[in-house]
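Asker: My questions are about this predicted structure, shown below with the sequence.
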Amino acid sequence: MKKLRVLMVAPAPFPGNRGTPSRILDMSLGLSHLGHEVHVVSYHLKTDTPTNGITVHRIPCVPTYTRMGPGPSFQKLLVLDSLLALKVWKVASQIDFDIIHGHSYEGFLAALPTARQKKKKLIYDAHSTLFDELPSYDFINIKSIASFLDRKVPEWSDHIIAVSETLKDILLKKGIDDSKIAVIPTGVNVRQFEGRDPLIIRRKHNIPAHLKIVMYTGSLANFQGVDYLIEAMALVLQKFPDAVLLLVGNSNMQKYVDACRNMGISGHVVITGDQPFQDIPDYLAAADVVVSPRTVCPGVPQKLANYMASGKAIVGFQGSAKLVTHLESGIVLENGNVTEMAEWIIRLLHNPSLANRLGSSAKWSLLGKYDWITLSRKVQDVYYGLLTH
């Protein structure tokens, strides 16, 4: 098969310690492993995560924009995304690409003028719906614009890769033809999570050996449901005081510091700030129970795949625990049921054998289905199919 030259468009810091840039990086590395030449156009910001095997083209530095977390702003939309579109044009004018692959709305729209002018096939990688996501941020919420883009962006694309069956169903209801949509979920490289020392993080944060660790990793943005987790942890500590909650993330930190203080649990909560992705496997190795408290998520959170790869017991709400089967590979709860969340966390802390069984089952359920080599082959098949027709 022909080796392809692929242009990924990443409307985010790249690499980055959250879902969208992680998906783009792992997909790009997987395609590179299959022999394709992959280029990524991204914002100026980055972490130190290696990008060996792919070529990254960044927009010019915007000194006043330092945000690594998700969410819109006028500067992001008007300045960074305009620079992203110009960079896509410049790179595509220098290199003849076979496929342009735009991630999320901003990545797709930044690539659209170039793809049309140069007559290149353009893929829309759909991570969520704008109508559902916008209200979660402290930003203007113009429902008419969100609905318009939710409808038109998929129509304008040559093909769509959706991260979940839920998102595919939403697209089908908007009139998108089934043959135009491929479901390729967020995956994980399981080997990154193996052989980690659980004592590294206990030493780093001075957590005594007798304390059980309940953990959340990822963005602390409002839509992630961390409020539910903090409320549940207050209930957990009433019956299981030898526990500590680790929140591994950085946005909204002061909000949650205040929330923990108001609930009287500050002494049992550690908010670590942003951590490089290469350290996340060490954090998860130290956990006894991991939690996914998000209630609305048309896609699949990267943190969920990471949790599963770590082999830890997962407690999550239905809205975000899409890869988990209740009582087989984790605990899946009714959205927003804080009491039940607390009860299951307590039960798993008391029963390590059950926690280990669920975690092991979650890890093995990934293999051959959600590892990035398997998923990258599916992306490759989408490319070949699109170029053949």
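Answerer: Sure, I can see it. Numbering: from 1, shown residues only.

Asker: contacts and neighbour counts: CA atoms only from here.
Answerer: Fine.

Asker: show me the residues around residue 322 that make contact.
Answerer: residue 300 (C-alpha atoms under 8 Å, 6 or more residues apart in numbering).

Asker: element containing it, please.
Answerer: Using DSSP states H and E, residue 322 sits within no helix or strand.

Asker: in this protein, which spans are strands?
Answerer: 5-9, 37-42, 55-58, 99-103, 121-126, 159-162, 181-183, 212-217, 243-248, 269-271, 289-292, 313-317, 331-333 (DSSP state E).

Asker: Around residue 361, how many other residues sit close by?
Answerer: By other C-alpha atoms under 10 Å, 20 other residues sit near residue 361.

Asker: Nearest approach to residue 174 belongs to which of the strands of the chain?
Answerer: Of all the strands of the chain, strand 181-183 sits nearest to residue 174, with 12.4 Å by C-alpha to C-alpha.

Asker: Check which helices and strands that closest one is in contact with.
Answerer: Using 3 or more C-alpha pairs under 8 Å, 6 or more residues apart in numbering; DSSP states H and E, the elements in contact with strand 181-183 are strand 159-162, helix 165-173.

Asker: how about the closest residue to residue 288 other than its chain neighbours, what does it touch?
Answerer: Setting aside the residues directly before and after it, residue 288 is nearest to residue 213 in space (C-alpha to C-alpha, 6 or more residues apart in numbering), at 5.3 Å. Residues in contact with residue 213, defined by C-alpha under 8 Å, 6+ apart, are 243, 244, 245, 246, 286, 287, 288, 289.

Asker: quick one on the thing from earlier: need the winner for burial among the helices and strands packed on strand 181-183.
Answerer: The highest average neighbour count among the helices and strands packed on strand 181-183, using mean count of other C-alpha atoms under 10 Å, belongs to strand 159-162 at a mean of 25.

Asker: before we go on, here's another structure to hold up against the first:
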Amino acid sequence: MLTGRRGDFVARPETHGGPLRIAMVAACPFPYPRGTPIRICRMAEALSRRGHDVEVISYHLGDTGEPLPFRVHRIPELSFYRRVEPGPTWVKLLALDPLLSRTLRRVLADRTFDLVHAHHYEGLLAALAVPARHRPPVIYDAHTLLGTELPFYRLGPGTRVLRRFGRFLDRRLPGKARHVVSVTDEIRDRLIQTGAVEPHRITVVQNGVESLLFDVPPAPTETKTVVFAGNLASYQGVEHLLRAVRILLDRRDDLRLRIVTGTDLGPHAELVRSLGIGSHVDVVLVGFADLPAHLRAADVAVNPRVECDGIPQKLLNYMAAGCPIVSFAGSAGYLEHGVTGWVVSNGDVEALADGIGHLLDHPRLARGLGEAARHLVVNRYSWDRTAEKVEQVYTAILGDPGGRGEGEAARAVRRRKDRPLPHLTVSRTPRLDGGWADGSSGGSPAR
């Protein structure tokens, strides 16, 4: 057995032919019903089903009532920060992410892991902040590109500055990981073209979807129903959909827009009022468990996002539910126009309205598109397939003679006695005010 200084990383004995121990970094509320947390959660679940030992390190926020087949370590409770919407904030960057890195380092010191699987840029930064000699190789899971996404957030600098800074990070950060996993071919191609990573160091691993969950009766409706399901962040393009509904209502009065989400309309409420469409818009606040019934009730489901380097999880959900889909081209993902969906030009609100109206007027065509979309995802995109591809990446890295560390420092080492891993547990972590994340006091954190 290798020995070394206290706190240094030690590689486990050769395990790439059997179960692996993975530290998965989730710089987000976890679990939570939107794209990034869903990918992390379903991937971890599927890897656990395949016999691997997964532990997730995440923020203090999330649906802690959901039983999980893996352990979750949370950062200390920050009672003043309850924001669950996507995107960076200064509090996340200056407080949550450093705490995430500190929690990861504690977890890595406590048990010996084969790999760190870091999701999104903030997860990667948290992993890289742990000195190389204290951690195993890092895999970066690229869900999107910052050059595309950052301009949608209000961080102070203007859109142009954020776009340039995002592109700079896209070029500089991914290559610092041992290997990169990308959600789409588009992300892979862009990272290679910009020199961010060499072709042999990046692998496409697409999202899956839980198709069986969408085999449910539809929710009741009394009129033609157009559905949008997802969060209401600015990058979603909800304003385009609202304007398209205004155009449609000038032509017909037999439709309602149903927005299925987890929050109120927020800044979109004023646009709804100014367009005069409030009497035709329903906001339905539900969790993921109730989502399938609302999607099954859709005469048309709309994806109004203009740009997405990854695959919107809502799109896969629409497809799994067999929804007739109208989407802008920039985020259409797996959709093929006239075969599995109706794809229109980016940002063209008139074309979006025309597409919705066309499918409402041609229900046989709409049903055919929805059935074809569902057939595609059922046969090609499952989380078990996603986990199988990720497992192949893990095995390739650990089978590489240089894959068990990042430089000589990663070979210098310590090993502590492993403790049994209880399933269905969430570790208790101390709050900054001296209490515990679950509201209790005294005692010691659950390990």
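Answerer: Received, thanks. Quick caveat: nothing in here was measured; it's all calculated off a predicted structure.

Asker: Report the contact partners of residue 388 of the second structure.
Answerer: Per C-alpha under 8 Å, 6+ apart, neighbours of residue 388 of the second structure: residue 47.

Asker: What does it correspond to in the first structure?
Answerer: Using TM-score structural alignment, the equivalent of residue 388 of the second structure in the first structure is residue 377.

Asker: same check, this time on residue 353 of the second structure
Answerer: With TM-score structural alignment as the criterion, residue 353 of the second structure matches residue 342.

Asker: what's the spacing between its match and residue 260 of the first structure?
Answerer: For residue 342 of the first structure, the distance to residue 260 of the first structure equals 16 Å [C-alpha to C-alpha, to the nearest Å].

Asker: Same question for residue 333 of the first structure.
Answerer: 23 Å.

Asker: Please say which position in the second structure the residue nearest to residue 288 of the first structure maps to.
Answerer: That one, residue 213 of the first structure, aligns with residue 225 by TM-score structural alignment.

Asker: Tell me where the longest helix sits in the first structure.
Answerer: The residue-count maximum for a helix in the first structure (DSSP state H) belongs to helix 372-388.

Asker: what angle do it and strand 121-126 make?
Answerer: On the basis of axes from the mean of the first three to the mean of the last three C-alpha atoms, to 10 degrees, helix 372-388 of the first structure is oriented at 140 degrees to strand 121-126.

Asker: Tell me the buried residues in helix 372-388 of the first structure?
Answerer: By 16 or more other C-alpha atoms under 10 Å, the buried positions in helix 372-388 of the first structure come out as 372, 373, 375, 376, 378, 379, 380, 382, 383, 384, 386.

Asker: how far does it sit from the chain's center?
Answerer: Here helix 372-388 of the first structure is found 20 Å from its chain centre; the criterion is C-alpha atoms, centre = their mean, to the nearest Å.

Asker: And for stretch 185-198 of the first structure?
Answerer: 15 Å.

Asker: okay, how far is it across it, tip to tip?
Answerer: 28 Å.

Asker: which parts of that stretch are buried?
Answerer: 185, 186, 187, 188, 189, 190, 193, 196.

Asker: Next up, the contacts around residue 381 of the second structure.
Answerer: Taking C-alpha under 8 Å, 6+ apart as the test, what residue 381 of the second structure contacts is 206, 207, 208, 209.

Asker: how close does it sit to residue 293 of the second structure?
Answerer: 21 Å.

Asker: Could you dump the helices and strands packed on strand 181-183 of the first structure into JSON lines with distance to residue 256 of the first structure added?
Answerer: Converted to JSON lines, these look like this (distance: least, C-alpha to C-alpha, whole Å):
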{"stretch": "strand 159-162", "distance to residue 256 of the first structure": "32"}
{"stretch": "helix 165-173", "distance to residue 256 of the first structure": "30"}
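
Asker: Residue 7 of the first structure maps to what in the second structure?
Answerer: Using TM-score structural alignment, residue 7 of the first structure pairs with residue 23 in the second structure.

Asker: Tell me how many other residues surround that match.
Answerer: 29.

Asker: One more: the one 4 residues further on?
Answerer: Residues contacting residue 27 of the second structure under the criterion other C-alpha under 10 Å number 26.

Asker: same check, this time on the one 3 residues further on
Answerer: Residue neighbour count, defined by other C-alpha under 10 Å, stands at 25 for residue 30 of the second structure.

Asker: Kindly report the same for residue 269 of the first structure.
Answerer: By other C-alpha under 10 Å, the burial measure for residue 269 of the first structure, its neighbour count, is 21.

Asker: That one: what's it in contact with?
Answerer: 244, 245, 246, 247, 260.

Asker: Quick check: of those, which has the highest neighbour count?
Answerer: residue 245 leads the contacts of residue 269 of the first structure on contacts (other C-alpha under 10 Å) with 26 neighbours.

Asker: Give the equivalent position in the second structure for that one.
Answerer: Checking with TM-score structural alignment, residue 245 of the first structure has residue 257 as its match.

Asker: For its match, give me its contacts.
Answerer: Residue 257 of the second structure neighbours (C-alpha under 8 Å, 6+ apart): 225, 226, 227, 228, 245, 280, 281, 282.

Asker: Which stretches in the stretch 251-389 of the first structure count as helices?
Answerer: For the stretch 251-389 of the first structure, applying DSSP state H, counting those that start in this stretch gives helices covering 253-262, 280-286, 302-310, 338-350, 352-366, 372-388.

Asker: try the stretch 51-200 of the first structure
Answerer: 74-75, 81-94, 104-117, 130-133, 143-156, 165-173, 199-204.

Asker: Comparing those, which comes out most buried?
Answerer: It is helix 104-117: most buried of those by mean count of other C-alpha under 10 Å, with a mean of 21.

Asker: what's the mean gap between it and the aligned bit of the second structure?
Answerer: Comparison of helix 104-117 of the first structure with the second structure after fitting gives an average deviation of 1.6 Å (mean C-alpha distance after the TM-score superposition for the first structure).
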